[in-house]
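Q: Got a sequence here, can you model it:
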Amino acid sequence: MRDPSVHHGHRPRTQCSQQDNAHLDYASNEESSPSETVADRIVRIREDVRNLESFYKVRCSPTRYQRLQAFFENEIASLEKITFKNLDQEEKVDYILIRNYLRDQLSALVHDAEQEGKAIAFLEGYFTMRLTRIIQARQTVNDTNGQQSAAFLSESMNHVAAVQKEIIQGKEKADPVTALRATQTLLGLKEQLAEWYSFYKDYDPLFTYWVSDPYTEIDKALQDLINVIKEVVIGIKPDDTDTIIGEPVGRSRILESLQTEMIPYTPEKLIEIGRKEYDWCEQEMKKAASELGFQNWRDALEHVKTQYVEPGKQPQLVRDLIKEASTYVKTHNLATVPPICEETIQTFMMSPEAQKMNPFFLGGDEIIVSYPTSSMSHEQKLMSMRGNNIHFSRATVFHEMIPGHHLHMHYMSRHKPYRQMFQTPFCIEGWAFYWEMLLYAADSWKKTPENRIGMLFWRMHRCARIVFSLKYHLGEMSAQECVELLVDWVGHERATAEGEVRRSVMGDYGPLYQAGYMLGGLQLWALRKEVVGEGKGKWTEKQFHDKFLRANQMPVELFRALVKNEDLSEDRESTWEFYKELE
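A: Presented below is the predicted three-dimensional model:
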């Protein structure tokens, strides 16, 4: 149920937003036109946010936080002036979507400012703010003076050296999460300072005369500080790309995200659901293993992992599996597959570097195949081949292509495309996982015991994702413990487990993304049981699936309200306890 301690309204201004440019008045936000539809408002807000984030690009800038916070607060206030009862059902859904988006963006901004504040405090703040000011001055093309800029950089460099010395001497300390963010802040400053320098360099000869040497020195000094923080504070070598370090968001932020996603369960309840689903998977694994003559399902899984194609043949395997999945969907009339969607699938290969983050192949607009390259070590080659064996790959293709992500993304770009702004893992990943559930249960989808083990491997993986991702963000599991969970629970190769955890905690994902696969699939599965079947008012499989594809992106509970034509209120919050219907 909803946690009453989580505040839904306006958030207090962050300390960052009060430091610089406090005199600026952002209250005069772009006023919406009286004739502006909710859909038009969504498009305008999307583009306004894109413009603001592009212009106020310095991550640690107080002005950035102030401007974005004012924007979100003003848009929330403007939205509340709309007469909700006068909207039709689709418009009411759009209203709730943009309301939840604005609230979540405001909450995320406050959280990010708090975390950034810790990193700036660790860096002692002075030089970061000075460098931020000159970068921002370039954005508005303020007059610049080369000699003054050179002095500015030299002074900042002295502060960088002082901070570095204190870190080396152990006087300045931070936890690994704060230290990692500090390196990211410094890297951003380096990149934006390079842009600042290139803007004036050579176009202003006096600027180049004065600034060329100080700029080169400050650029090196910032990189040296990054390296020292990594080695002394975090404990990794500057060129280390293997160590996994993320940024747990904490329970309060998880609860806020759950409300945005319209999930009426606590993190602890979701972890319980993940464990319960895992137990079901394990029983199914035992059945399939027994059919193959194995007493232990892990032995059967090892058997399945040895069934891979030789190097160079994986693209052809994936091609044939894509055709098999597409033909099945069309033959059984499960969804409308537009010819161009099927015709224009493109295939690419994953680089060895990218496979560290994505050990299995990816899909969507195109299919990106992971498989060994000649540059990998013998051990890496075997792990990649075992992790992308025939049966794992068969289970993955319909998740990634048709009827999964590729089909979904084809529709998203063509039907209510403005709703892509509200992309949620419970919808986009839930849809793909839902097909894993549907095809596992379908007798018409022919499956050998090895095929079922391949499907169950991924299903157990989704269970484990719920548990390890939520526990990680709750601060109850370390990254290494997450790796061990994937190895022990699911039977991952250690390299693929590390890649999955690295992708989960170091990629650009929200705290609920990994949990969204199975939980979103369970939501759609529960809704299908409500509305699909024979009888008055019931939908066919194809009608249900096509309706979902044309609805674009939204929390599944809102899609349920569309399908069932439920009464909606402007203060609608999550109420659908979908999991009890599966018990």
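Q: going forward, measure contacts between C-alpha atoms and count neighbours the same way
A: Fine.
Q: Helices along the stretch 301-450 of the chain, start to end?
A: For the stretch 301-450 of the chain, applying DSSP state H, counting those that start in this stretch gives helices covering 314-331, 339-343, 352-355, 378-387, 390-400, 405-412, 425-441, 449-473.
Q: What helices and strands are in contact with the longest one?
A: For helix 449-473, the contact count by 3 or more CA pairs under 8 Å, 6 or more residues apart in numbering; DSSP states H and E identifies helix 267-291, helix 297-305, helix 390-400, helix 425-441, helix 479-485, helix 513-531 as packing neighbours.
Q: what about those helices, which gets the closest to residue 247?
A: Residue 247 sits nearest to helix 479-485 of all the helices and strands packed on helix 449-473, at 10.3 Å, using CA to CA.
Q: Secondary structure element holding residue 173?
A: Under DSSP states H and E, no helix or strand contains residue 173.
Q: before we move on, what about residue 246?
A: Using DSSP H and E, residue 246 sits within no helix or strand.
Q: count of residues packed around it?
A: Residue 246: 22 surrounding residues under other CA atoms under 10 Å.
Q: Touching, it and residue 482? I think so.
A: No. Using CA atoms under 8 Å as the test, residue 246 is too far from residue 482 to be in contact (12.0 Å).
Q: Run through the residues that contact residue 116.
A: 60, 181, 182 (CA atoms under 8 Å, 6 or more residues apart in numbering).
Q: tell me which element the second one falls in.
A: When elements are assigned from DSSP H and E, residue 181 belongs to helix 176-200.
Q: got the angle between the next helix or strand after that helix and helix 176-200?
A: Toward the C-terminus, helix 176-200 is succeeded by helix 205-228 as the next helix or strand (DSSP H and E). Per axes from the mean of the first three to the mean of the last three CA atoms, to 10 degrees, the angle that helix 205-228 makes with helix 176-200 is 160 degrees.
Q: From the chain's centroid, how far away is helix 205-228?
A: Put simply, helix 205-228 sits 34 Å off its chain's centre (CA atoms, centre = their mean, to the nearest Å).
Q: Give me whichever of the helices and strands packed on helix 449-473 is most buried.
A: Of all the helices and strands packed on helix 449-473, helix 390-400 carries the top mean neighbour count, a mean of 25, counting by mean count of other CA atoms under 10 Å.
Q: run this one through as well so I can compare:
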Amino acid sequence: MDFGVILVKSIFNILNPMTHMYVTRLRWVVFLLSWLTTFGAVAQSSKSQFNLYEQTSEVAGLVIRYAQDIRAVKYFYGPMPVQGRSAQGGGQVLNSPEQRKRLREVDHGYLNQLAKVDFNAMSIYGKVDYLLLKRNIDDHLLTLDQEEKEYAQIEKYIPFATGIYELEKARRRGATVDGQAVAGKLNDLQKEVSKAEESFRKLESIDMPLSRMGVEALNGLEARLKSTFEFYNGYDPMFTWWVPKPYKTLDSTLNAFAKLVRSKGKLNTTQKEDASGIKGVPIGRDELIRQLRAEMISYTPEELIDLANREFAWCDRELLKASRGNGFWQ
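A: Next comes the predicted model:
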């Protein structure tokens, strides 16, 4: 037998018991580590009712679902996209009463879910997400309440709105419609809009916020009507035959009414005009404070103005100091 082979076998026989003992010890170490890891995971899960491996925080799932649910409601109850854009050119339209009701239900549903969460048991990240989500929901509810309050004040000027909302409701479900009946309905609506327009024309003016709400409502109705028309036109033969002409007439009447409502808006405010060139409707001190609180800014408007003046004064002093240091100002 070759000497090299004999030497290798001899060394292997000598080391073999050591190798066996090493492997045995290694197996015990691996088993012990596995047991400790499993025990630690069980102990960790028993301390917390949340699974941090699912999301970045305990409330992140609610944050994502809430955003998607609100988006789904707006998509379903709003005007359908037309040629790649919404009927208003990509902008949001005023919520319909039905849409506003559904959004409020979603908000309250998520507030109920948050109420069941153990705030103290969460990590700091979960607590932050909890507070921000609740802040957003509360603010959204306030916005919906304000919108409903203003809409209730202008609803009497647009009594025909319910008829247009009903037409859109059928479109959302993809219901089969009678083209001739729809044309007759649009003719009736056109007469109602003309009558409402003549009545509104007699008013001297209305408050600017209500005028703005009226314009938004009419633009929304126009967008929803267009959405319904585009959905059936060119697909349903009888609809395509009967509806285009009365639709165009009603659409033009709604557009003219919106311009009239905009022209009647009058800004009732004690604020004096200045040379700032800033346009818009003042929201008032109370609303400004509410918005500051919503952004978690614990300052009053007066305190912010005072702080800004002090910062500007400091900037002026530093600019003068730098100018003198560079020899530009003596």
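Q: coming back round to it: mind checking the helices and strands packed on helix 449-473 of the first structure for the one nearest to residue 233 of the first structure?
A: Here helix 479-485 is closest among those (CA to CA), at 17.6 Å.
Q: re the thing from before, which of the helices of the stretch 301-450 of the first structure sits closest to residue 281 of the first structure?
A: Among the helices of the stretch 301-450 of the first structure, helix 449-473 comes nearest to residue 281 of the first structure, with 6.2 Å by CA to CA.
Q: Export the helices of the stretch 301-450 of the first structure as a markdown table, with columns for distance to residue 155 of the first structure.
A: Below are the helices of the stretch 301-450 of the first structure laid out as a markdown table (distance: least, CA to CA, whole Å):
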| stretch | distance to residue 155 of the first structure |
| --- | --- |
| helix 314-331 | 56 |
| helix 339-343 | 58 |
| helix 352-355 | 39 |
| helix 378-387 | 48 |
| helix 390-400 | 53 |
| helix 405-412 | 51 |
| helix 425-441 | 46 |
| helix 449-473 | 39 |
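Q: for those, which one sits closest to residue 170 of the first structure?
A: Here helix 449-473 is closest among those (CA to CA), at 28.2 Å.
Q: now that closest one: which residue numbers in the second structure?
A: On the second structure, no counterpart of helix 449-473 of the first structure exists by TM-score structural alignment.
Q: Look at residue 109 of the second structure and give its secondary structure.
A: helix (DSSP: H, G, I helix; E, B strand; the rest coil).
Q: which residues touch it?
A: So residue 109 of the second structure contacts nothing (CA under 8 Å, 6+ apart).
Q: 10 Å - rerun?
A: Counting by CA atoms under 10 Å, 6 or more residues apart in numbering, residue 109 of the second structure touches 66, 103.
Q: Residue 479 of the first structure too?
A: Neighbouring residues of residue 479 of the first structure by CA under 10 Å, 6+ apart: 243-246, 468-469, 472, 485, 498, 501-502, 504-505.
Q: got it, and residue 214 of the second structure?
A: 94, 150-151, 153-155, 157-158, 208, 220, 257-258, 261-262, 265.
Q: Would you show me how to pick out the buried ones of the residues you listed in PyMOL?
A: A single PyMOL command selects the buried members of those (16 or more other CA atoms under 10 Å):
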select buried, resi 94+150+151+154+155+157+158+208+220+257+258+261+262+265
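Q: one step back: closest to residue 340 of the first structure among the contacts of residue 116 of the first structure?
A: residue 181 (43.5 Å).
Q: ok, that closest one to residue 171 of the first structure distance?
A: 19 Å (CA to CA, to the nearest Å).
Q: More neighbours: which of those two?
A: Taking other CA under 10 Å, residue 181 of the first structure and residue 171 do not tie; residue 181 has more neighbours (18 against 10).
Q: ok so, going back, out of the helices of the stretch 301-450 of the first structure, nearest to residue 265 of the first structure?
A: Here helix 449-473 is closest among the helices of the stretch 301-450 of the first structure (CA to CA), at 12.6 Å.
Q: The closest one to helix 390-400, inter-axis angle?
A: Angle, helix 449-473 of the first structure to helix 390-400, by the same axes, to 10 degrees: 60 degrees.
Q: and the helix holding residue 181 of the first structure, which stretch of the second structure?
A: Aligned by TM-score structural alignment, helix 176-200 of the first structure falls on residues 208-232 of the second structure.
Q: Show me how far that stretch is from its chain's centre.
A: 20 Å.
Q: post-alignment, that stretch versus the first structure, mean distance?
A: Mean deviation of stretch 208-232 of the second structure relative to the first structure after superposition (mean CA distance after the TM-score superposition for the first structure): 1.7 Å.
Q: Give me the nearest residue to residue 207 of the second structure, chain neighbours excluded.
A: Nearest residue to residue 207 of the second structure in three dimensions, chain neighbours excluded: residue 266, at 5.1 Å (CA to CA, 6 or more residues apart in numbering).
Q: so who does that neighbour touch?
A: 204, 205, 206, 207, 208, 209, 210, 211.
Q: And it, how far from residue 212 of the second structure?
A: Residue 266 of the second structure is 10 Å from residue 212 of the second structure, by CA to CA.
Q: Quickly list what's touching both of these two.
A: residue 206.
Q: can you tell me what part of the first structure stretch 63-74 of the second structure aligns to?
A: The counterpart of stretch 63-74 of the second structure in the first structure, counting by TM-score structural alignment, spans residues 42-53.
Q: on that earlier part again, distance to residue 139 of the first structure added to the helices and strands packed on helix 449-473 of the first structure, as TSV?
A: Shown next, in TSV, are those (distance: least, CA to CA, whole Å):
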stretch	distance to residue 139 of the first structure
helix 267-291	42
helix 297-305	54
helix 390-400	41
helix 425-441	35
helix 479-485	39
helix 513-531	34
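Q: Ok, which of the ones you listed comes nearest residue 367 of the first structure?
A: helix 390-400 (7.6 Å).
Q: wait, doesn't residue 271 of the first structure sit right on residue 470?
A: Yes. Counting by CA atoms under 10 Å, residue 271 of the first structure does reach residue 470; the two are 7.3 Å apart.
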